[in-house]
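Novice: One predicted model, sequence on top.
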Amino acid sequence: MTTTSFEFPGRWVEGAGLVLGPILMLGGVLLRVDFDGFFPEQLAAFAASPGRMTASYSAFVAGDVLLWPAVMGVVRRVWPTQMRWALWGGVLVLSGLFARVFHAGINHLAFQVVDVQGVEAAQKVIAGSYGAFHVFHSLSGAIFFGWIVLAVGAWRAGVLGVARAVALASMSALPIGVLKGTGPMSIVATLGLCSALVPLGVRILRDGPPPRWWAYPLTLGVGAVAVFLGMAG
């Protein structure tokens, strides 16, 4: 029986996630930097600037989703010499990313309530349900410890130097929850994420042959079809 080696998700997906994920999260944070960070003001900001707030929250959650291949890329490079750090860091961070996507769904629904019933109704809904139990809320703590564990593993494995490992660990300070605005630590954390992962992503993308010419239009076409199908419900 022949055994073949398969590295999932592959160099291009990992590299793209390492570059685009942090940049999108930073962009999302900066787009709402001038609004107060608590949910009543975030909902009022959406009513006043729906385009900007939609772009902000969309960029943030898109970056969050792109971090899963980024984290996989870091884990695969830490694994050969620091298996336990790679395992637990990866599991904890990926679990926390799921929690952020869950919160993004609540954010989206809250913004639709603003559109349909107004700001005051949306504020009452969120205030009345804030802190309600859901299984994904239990994952919020995972991402706090996960970034620190993964950063230590990356440093011990020589994947990141001390400064960039500390920058990666600073992501543990990024607030998690429903309708979180931008505070000083949000900017510090996402800037740290960019400085830690973007150079690694660029190096990975350069370390090998480029994709075939048809991969670019195919990717754009598949993305356009996915957007269309999603809008169609």
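Specialist: Perfect, I can see it now. Numbering: from 1, shown residues only.
Novice: CA only for contacts and neighbour counts going forward, please
Specialist: Fine.
Novice: any idea which helix is longest in this structure?
Specialist: helix 83-117 (DSSP state H).
Novice: got the buried residues for that one?
Specialist: Across helix 83-117, burial judged by 16 or more other C-alpha atoms under 10 Å covers 83, 85-104, 106-107, 110-111, 113-114.
Novice: Spit out the contact partners of the residue most central in space within the chain.
Specialist: Closest residue to the average C-alpha location of the chain: Asp64 at 1.5 Å, with C-alpha atoms, centre = their mean. Going by C-alpha atoms under 8 Å, 6 or more residues apart in numbering, Asp64 touches Gly21, Pro22, Met25, Leu97, Arg100, Val101.
Novice: Take this one as well and set it beside the first:
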Amino acid sequence: MTTTERTSPAFRFPGRLAEGAGLVLGPALILAGVLLRVEFGDFFPEQLAAFAGSPVLMTASYSAFVAGVVLLWPAVAAVTRRIGASRPGWAMWGGGLVTAGLFARVFHAGVNHLAFQLVDVEGLEAARRAVRDQYGAFHVFQPLNLAVFSGWTVLALGAWRAGVFGAGVTGTARCVALGLMSAMPLGVLKGTGPMSIVAAAGLCVALVPLGVTVLKAGPAPRWWTYPLAVALGVGAVLLGTAG
């Protein structure tokens, strides 16, 4: 028996629940992360100073944002598959570019984390100097900046052409809202500006209703999956913090 014969034709990775959760939680966490640091300046000196003065708030902000970015990959898979049903070319390019851009944002989040730890270990001025002196240094993800900017626009156009969000004004408006994510600032230690809020809110408008529809489209998880998920989450946190 071949691998193809052993695989159920109904199986889709990552699955309905992961896609639905990503569509709802990914945009919501990104919007929360953006709003939590709205009172601070946009660029790295102000962001480092904000961490020095409000470490819990800034940690929550940046953690929520990157968690939302990670949760977007199943969300993008859900949208891409729907586009691919009628517009496979748009699906391939839009989904590929957006996914590559998500990788780049996770890399930036790692640099952000290191910069914040420098504030604790070396002090604010030393951290500012280290970031300033190395800002713009080459790394392998730099070429993906184009994907970060263009991917959401291509994905939005594909969703519009495929009618993923429905026909008429509402569907078109949600496609435009999805494309607004291209305006989200990228790079290291970026604060919140007007376009950050617009981009994150647009992502919520576009994806959250689809996520609710996806989650309602099938049976709820069995009762034991909830305590199991909590136990696995707690175990993962404890194992991670233990090193």
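Specialist: On my side now, so go ahead. Since we're looking at a predicted model, the values are computed, not measured.
Novice: Tell me how the two chains score on TM-score.
Specialist: The TM-score (TM-score structural alignment, normalised by the length of structure 1) is 0.99; 233 aligned residues with a C-alpha RMSD of 0.7 Å.
Novice: ok, how many other residues are close to Gly161 of structure 2?
Specialist: You called it Gly, but residue 161 of structure 2 is Arg. 16 (other C-alpha atoms under 10 Å).
Novice: What's it aligned with over in structure 1?
Specialist: Per TM-score structural alignment, the equivalent position to Arg161 of structure 2 in structure 1 is Arg156.
Novice: Now do the spatially closest residue to its match that is not a sequence neighbour against Leu174 of structure 1, distance only.
Specialist: Distance criterion C-alpha to C-alpha, 6 or more residues apart in numbering; nearest residue to Arg156 of structure 1, sequence neighbours excluded, is Gln82 at 7.2 Å. Counting by C-alpha to C-alpha, to the nearest Å, the gap from Gln82 of structure 1 to Leu174 of structure 1 is 25 Å.
Novice: same question, Pro22 of structure 1
Specialist: In terms of C-alpha to C-alpha, Pro22 of structure 1 sits 12 Å off from Leu174 of structure 1.
Novice: what residues are shared contacts of those two?
Specialist: Shared contacts of Pro22 of structure 1 and Leu174, defined by C-alpha under 8 Å, 6+ apart, are found at Thr190.
Novice: Look at those two and report which has more neighbours.
Specialist: Under the criterion of other C-alpha under 10 Å, the comparison of Pro22 of structure 1 against Leu174 puts Pro22 first, with 28 against 18.
Novice: Please pull up the equivalent of the more buried one in structure 2.
Specialist: Checking TM-score structural alignment: Pro22 of structure 1 goes with Pro27.
Novice: Its match against Ala206, yeah?
Specialist: No: checked against C-alpha atoms under 8 Å, the pair Pro27 of structure 2 and Ala206 is beyond contact range at 9.1 Å.
Novice: which ones are touching the counterpart of Gly101 of structure 2 in structure 1?
Specialist: In structure 1, the residue paired with Gly101 of structure 2 is Gly96, using TM-score structural alignment. With contacts defined as C-alpha under 8 Å, 6+ apart, the neighbours of Gly96 of structure 1 are Leu139, Ser140, Gly141, Ala142, Ile143, Phe144, Gly146.
Novice: What is the nearest of the residues you listed to Phe6 of structure 1?
Specialist: Gly146 (25.7 Å; C-alpha to C-alpha).
Novice: quick one: whichever residue in structure 2 pairs up with the closest one and Phe51 of structure 2, what's the gap?
Specialist: The alignment partner of Gly146 of structure 1 in structure 2, by TM-score structural alignment, is Gly151. As defined by C-alpha to C-alpha, Gly151 of structure 2 lies at a distance of 31 Å from Phe51 of structure 2.
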